[in-house]
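*Asks:* Fold the following and give me the result.
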Amino acid sequence: MKESKKMPAIDPAQADFAGSSETGGRISMKLRELYDSIKEEAIPDRFLDLLEKLDEAEKSASAPKGRKDRA
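*Replies:* Model prediction:
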């Protein structure tokens, strides 16, 4: 039976990566640009119709119904 050596756990907060702040800044900037572009997109009509149907289904499911189980 072979013994496998376990690597020690590395705390990401304490890891020292060269250039991480510069790279992280660029990644953050690109993610923000992507988020902003998506935020400006219109919601598709199909999706709005689906949300409307779900709202109607929730309302009808939570509406009080006559109870027939009482004797």
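
*Asks:* contacts and neighbour counts: CA atoms only from here.
*Replies:* OK.

*Asks:* For the chain, just list every one of the helices.
*Replies:* 20-39, 45-62 (DSSP state H).

*Asks:* could I get these as a markdown table with mean neighbour count?
*Replies:* Compiled in a markdown table, the helices of the chain are given as follows (neighbours: other CA atoms under 10 Å):
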| stretch | mean neighbour count |
| --- | --- |
| helix 20-39 | 11 |
| helix 45-62 | 11 |
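
*Asks:* which ones are touching Tyr35?
*Replies:* The contact partners of Tyr35, taken as CA atoms under 8 Å, 6 or more residues apart in numbering, number zero.

*Asks:* one more time with 10 Å, if that's ok
*Replies:* Residues in contact with Tyr35 (CA atoms under 10 Å, 6 or more residues apart in numbering) are Met29.

*Asks:* And this one, please, so the two structures can be compared:
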Amino acid sequence: MPGLPDPSTEEVQHELDRITDHLAERFDTERVVVHRYVLDSYNQLAEGATVRAHLLALTEHAVRDRLSQRSP
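*Replies:* Next up, the predicted model:
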């Protein structure tokens, strides 16, 4: 049984933007800062990934953790 196909570049970018907007609002942080965190986290996770199905969810979780640690 084959898995789901990898999302297109456009779909990934759309989701990264959605994650950025959501977390910037949730943590009241400048969008540019959150976007940098999102891209850094996604790229680091993607480097060693053999299965890409959960990269977006893992990225959101990693950035949420990082932003939580910044908050007082």
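
*Asks:* Would you report the TM-score computed for these chains?
*Replies:* Remark: TM-score between the superposed chains equals 0.33 [TM-score structural alignment, normalised by the length of structure 1]; 29 aligned residues with a CA RMSD of 2.1 Å.

*Asks:* Which helix or which strand is home to the residue nearest the centre of structure 2?
*Replies:* Centroid check for structure 2 by CA atoms, centre = their mean gives Thr59 as the closest residue, at 3.4 Å. Assigned by DSSP states H and E, Thr59 of structure 2 belongs to helix 55-70.

*Asks:* Next: His35 of structure 2.
*Replies:* Judged by DSSP H and E, His35 of structure 2 forms part of helix 31-47.

*Asks:* what packs against that helix?
*Replies:* helix 9-26, helix 55-70 (3 or more CA pairs under 10 Å, 6 or more residues apart in numbering; DSSP states H and E).

*Asks:* elements contacting the longest one?
*Replies:* Helices and strands in packing contact with helix 9-26 of structure 2 are listed as helix 31-47, helix 55-70; criterion 3+ CA pairs under 10 Å, 6+ apart.

*Asks:* Now tabulate the ones you listed in a markdown table and tack on distance to Leu16 of structure 2.
*Replies:* Shown next, in a markdown table, are the helices and strands packed on helix 9-26 of structure 2 (distance: least, CA to CA, whole Å):
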| stretch | distance to Leu16 of structure 2 |
| --- | --- |
| helix 31-47 | 7 |
| helix 55-70 | 7 |
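
*Asks:* how about Arg18 of structure 2, what does it touch?
*Replies:* Taking CA under 10 Å, 6+ apart, one finds 12, 24, 35, 60 in contact with Arg18 of structure 2.
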